[in-house]
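*Asks:* Following is a predicted model, sequence given first.
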Amino acid sequence: MSSSTFRVDHATHRAERAIYTTAGPGGTGPALTTTVPKEFVHRASVAEVLLTDWRRTGEHDFSVAAQWPRGHGFFSNVDGHHDPLIAAESIRQVGALLAHTEYGVPLDHHFLMWDLSVAVRPAHLLVDSAPASLDIEVVCRDVKWRRDTLAGLHYDTVVRRGGRIAATGGATFSCASPRTYSRLRAERLDACGSPLPLTAPTAPQNVGRVSPMDVVLSPTGEPGNWQLRVDTRHPVLFEHPVDHVPGMMLLEAARQATVATLGYSAPPLEVTGEFMRYAELDTPCLIESSRLPGSGTDGEESVLVTGHQSGEPVFRSTVTMAAPTG
């Protein structure tokens, strides 16, 4: 499907929504908001779609609108603040949305995420009496094409709430056709067995969680080491069937390992993630964390979290949290 086809679909979608932007005689009613189609952001549930609109502002510049609920089943509020990882998920969705709607990537193509990062300003993440409305400025660069099909790009974002910067971040991804993806994954998928049996969770209070269902780490008996706890029935982390561990789950593992390492829970100020290879569902993934030297001297503490499968690196993440006061 060509890029122009998606742009026509986008224009049609916007025109259909425009019918509902006013109400009453003379169009004096309130504007109404809908989410973007869930297929554009790789979600199965409309409830998990965070983006509401988008438009092109330059050759590779875009403006995207988003909304965060006051409460979420997984991205729960922390100390009265929106979860910084809901900002990371919003940034992830931005890349998929623009790839499909503005760069013509067909909906059946696969995305390979290489990195994802977010840094937040807590003062502008406070939960208010209404859902948070966000404006996301997006700049795409390093745009690569394979003949007339997008091969991949990097994008940077600035997330504003009420005109004030609430978060910044970015990501890099590659695109693969179903045929290419099958070729890349053929050996692995042919040998793939059933997912590992579900392991016991670390105590929720030790990783900043309330429900054991949301814990993604299992104890190994060694300090600073865990096994990734992969529950493919989780309604958010495994919101739809996939053949590997989602990147957002690996970032959640990094966040939980950081809380366990530092011994206190606080909203992360910054999370960076680099993904070297797919984390497979049928192989134990070992998570290791270490407090970075020199952290804590400027009111912030940082932890390096890594994941390995069969001795090979899977991902690396650095999580920074505010040091406790008092």
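*Replies:* Done, it's in.

*Asks:* Could you use CA atoms for every contact and neighbour count after this?
*Replies:* OK.

*Asks:* The protein: helices as residue ranges?
*Replies:* With DSSP state H as the criterion, the chain has helices at 3-18, 84-101, 178-191, 247-262.

*Asks:* residues in contact with residue 238?
*Replies:* When contacts are counted by CA atoms under 8 Å, 6 or more residues apart in numbering, residue 238 touches 231-232, 246.

*Asks:* now the residue nearest to residue 301 when sequence neighbours are not counted: how far from residue 265?
*Replies:* Counting by CA to CA, 6 or more residues apart in numbering, residue 295 is the residue found nearest to residue 301 once chain neighbours are left out, at 4.5 Å. Residue 295 sits 16 Å away from residue 265, taking CA to CA, to the nearest Å as the criterion.

*Asks:* the more surrounded of these two?
*Replies:* In this comparison of residue 295 against residue 265, neighbours counted by other CA atoms under 10 Å, the higher total goes to residue 265 at 22 against 15.

*Asks:* picking that back up, correct me if wrong: the residue nearest to residue 301 contacts residue 318.
*Replies:* No - Residue 295 is not in contact with residue 318 according to CA atoms under 8 Å; the separation is 11.7 Å.

*Asks:* any shared contact partners between those two?
*Replies:* Overlap of the contact sets of residue 295 and residue 318 (by CA under 8 Å, 6+ apart) consists of residue 302.

*Asks:* okay, the contacts of residue 238 in CSV with distance to residue 128 and neighbour count next?
*Replies:* Shown next, in CSV, are the contacts of residue 238 (distance: CA to CA, whole Å; neighbours: other CA atoms under 10 Å):
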residue, distance to residue 128, neighbour count
231, 32, 20
232, 33, 19
246, 30, 17
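
*Asks:* another structure for you, compare them:
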Amino acid sequence: MLHTHTSGFDMSQLSTAVPRELVHKRAHAEVLLTGWTTHTDNRHTVRAQWPRFHSFYWPRDQRFDPMLFVESVRQTLPLLSHTAYGVPFGNHLIWDDFSYRVEPSAMAVPASPADVVLDVVCEDVRTRNGAFVSMVMHTTAHLDGERMGTATARFANRAPALYRRLRGNRNDPAAVRATALPLPPALRPAAVGHCLPYNVVLADSTRTDRWQLRADLDHPVLFDHPVDHAPGMLLLEAVRQAAHAHRPTATGMVTGMSVTFDRWVELDQPAWVCVAPLGGDGLRITIEQGEEVCLGAEVTTTRPTPLPTPERIPALT
């Protein structure tokens, strides 16, 4: 008989990802969050584990991609909405504005997968008839006990019936997919800080201050599930890539963004990502469609001090 010794084994030491439904992902591999604790006064602790290498949010100059932090915050929104604020599955969470800032010196990739702690404080929590309507979520991230970054998101919860009224005849992902624009030719991956062509979300252009948005509806990360408009993470990635494309020799890391979402970006008409300098390391980036500004962002870029042993991270190709 096979005997397995379990004396003294603590089941609480086991770790796993949270259910993918709680973070609005279909692929288990894309779930970054591993657990959460809700405290009093709208305070929460969320735990995440970051892989040393991710196929899309891959490390640069031996530092984690700031967008990996952004995606962790993005996953925290539905996680806490469902578990702490009673939002039913099937509702829609809509971003109004989002900002983040990271500290490059605290983002070095360790020798093993990184355990990240997100301290979350929710403010201006609004309800109507007992149902959650909107809030502002402040997040502070720590990696190995060191403060790594902060983020603030203002977002709203919309029931399916209200969302259908807001979207009109554009709320069917299948119909949107059937009329989506074909993909225009991509910029070189190295020009936007990537190494794989299918991760490029900007189209090739003769200009250095404007590119067409590329929305690949088959992308396994950005389009993990069917949607009826360009998802927020695609738009934020387009902002990041535009900063790299505009200053290919000067941009090291996009260490901060302050973004306002004004309109949905539709998938059946061209959208343009436009860049203008703000002075110093700052950029003003907008995403425009049909002569309307859909998103406006102020971006900060930084060239971090190089870390030793650069051979640990693949070079751009």
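*Replies:* Alright, I've got the coordinates. Owing to the predicted nature of the structure, the values given are computational and were not obtained by experimental measurement.

*Asks:* rewinding a little: mind checking the helices of the first structure for the one nearest to residue 158 of the first structure?
*Replies:* The closest approach between residue 158 of the first structure and any of those, judged by CA to CA, belongs to helix 84-101 at 9.5 Å.

*Asks:* Pull the distance from that closest one to the chain's centre.
*Replies:* In terms of CA atoms, centre = their mean, to the nearest Å, the gap separating the centre of helix 84-101 of the first structure from the centre of its chain is 7 Å.

*Asks:* residue range for it in the second structure?
*Replies:* When helix 84-101 of the first structure is aligned against the second structure using TM-score structural alignment, it corresponds to residues 66-83.

*Asks:* what comes into contact with the matching stretch?
*Replies:* Contacts to stretch 66-83 of the second structure, defined as CA under 8 Å, 6+ apart, come from residues 22-24, 31-33, 46, 48, 50, 57, 87-89, 93, 100, 102, 137, 139, 151, 233, 237, 253-255.

*Asks:* what about residue 75 of the second structure, neighbour count?
*Replies:* Residues within reach of residue 75 of the second structure, counting by other CA under 10 Å, total 20.

*Asks:* do the same with residue 149 of the first structure
*Replies:* 18.

*Asks:* Quickly note the distance from the residue lying closest to it once chain neighbours are set aside to residue 173 of the first structure.
*Replies:* Leaving aside its sequence neighbours, residue 149 of the first structure sits nearest to residue 105 (CA to CA, 6+ apart; 6.9 Å). The span separating residue 105 of the first structure from residue 173 of the first structure equals 12 Å under the rule CA to CA.

*Asks:* Comparing those two, which shows the higher neighbour count?
*Replies:* Regarding residue 105 of the first structure and residue 173, a neighbour count based on other CA under 10 Å identifies residue 105 as having more, with 27 against 20.

*Asks:* how big is the offset of the longest strand seen in the first structure relative to the second structure?
*Replies:* Among the segments of the first structure that qualify as a strand by DSSP state E, the longest is strand 132-146. Compared with the second structure after fitting, strand 132-146 of the first structure has a mean deviation of 0.8 Å; criterion: mean CA distance after the TM-score superposition for the first structure.

*Asks:* Which stretch of the second structure lines up against that strand?
*Replies:* Mapping strand 132-146 of the first structure onto the second structure (TM-score structural alignment) gives residues 114-128.

*Asks:* Would you indicate which residues of the matching stretch are buried?
*Replies:* When burial is assessed from 16 or more other CA atoms under 10 Å, stretch 114-128 of the second structure yields the following buried residues: 114-122.

*Asks:* Format those residues as JSON lines; extra columns: distance to residue 133 of the second structure.
*Replies:* What follows is those, written out as JSON lines (distance: CA to CA, whole Å):
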{"residue": "114", "distance to residue 133 of the second structure": "34"}
{"residue": "115", "distance to residue 133 of the second structure": "31"}
{"residue": "116", "distance to residue 133 of the second structure": "29"}
{"residue": "117", "distance to residue 133 of the second structure": "26"}
{"residue": "118", "distance to residue 133 of the second structure": "23"}
{"residue": "119", "distance to residue 133 of the second structure": "22"}
{"residue": "120", "distance to residue 133 of the second structure": "18"}
{"residue": "121", "distance to residue 133 of the second structure": "17"}
{"residue": "122", "distance to residue 133 of the second structure": "13"}
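
*Asks:* Kindly indicate which of these lies nearest residue 193 of the second structure.
*Replies:* Sorting those by how near they are to residue 193 of the second structure, with CA to CA, puts residue 114 at the top with 22.2 Å.

*Asks:* Report the separation between that closest one and residue 231 of the second structure.
*Replies:* As judged by CA to CA, residue 114 of the second structure and residue 231 of the second structure stand 27 Å apart.

*Asks:* Then residue 142 of the second structure?
*Replies:* Residue 142 of the second structure is 27 Å from residue 231 of the second structure, by CA to CA.

*Asks:* which non-adjacent residue is nearest residue 71 of the first structure?
*Replies:* Nearest-residue entry for residue 71 of the first structure: residue 77, 6.6 Å, with adjacent residues in sequence omitted and distances by CA to CA, 6+ apart.

*Asks:* burial measure for that neighbour, as a count.
*Replies:* The local packing of residue 77 of the first structure (other CA under 10 Å) involves 19 other residues.

*Asks:* can you check residue 218 of the second structure too?
*Replies:* Other residues lying near residue 218 of the second structure total 12 when counted by other CA under 10 Å.

*Asks:* next one: residue 213 of the second structure
*Replies:* One way to gauge burial is a neighbour count; for residue 213 of the second structure, by other CA under 10 Å, it gives 28.

*Asks:* Hmm, residue 203 and it touching each other?
*Replies:* Yes - Residue 213 of the second structure is within contact range of residue 203, at 6.2 Å (criterion: CA under 8 Å).

*Asks:* got the buried residues for stretch 101-117 of the second structure?
*Replies:* Neighbour-count burial for stretch 101-117 of the second structure, counted by 16+ other CA under 10 Å, picks out 101-104, 106-109, 114-117.

*Asks:* what's in contact with it?
*Replies:* 45-52, 59, 62-64, 66, 141-144, 146-151, 255-257, 304.

*Asks:* Over to stretch 260-275 of the first structure?
*Replies:* Identification of contacts with stretch 260-275 of the first structure by CA under 8 Å, 6+ apart yields 78-79, 81, 83-84, 113-122, 206-208, 224, 247, 251, 255, 259, 289-291, 303, 314-322, 324.
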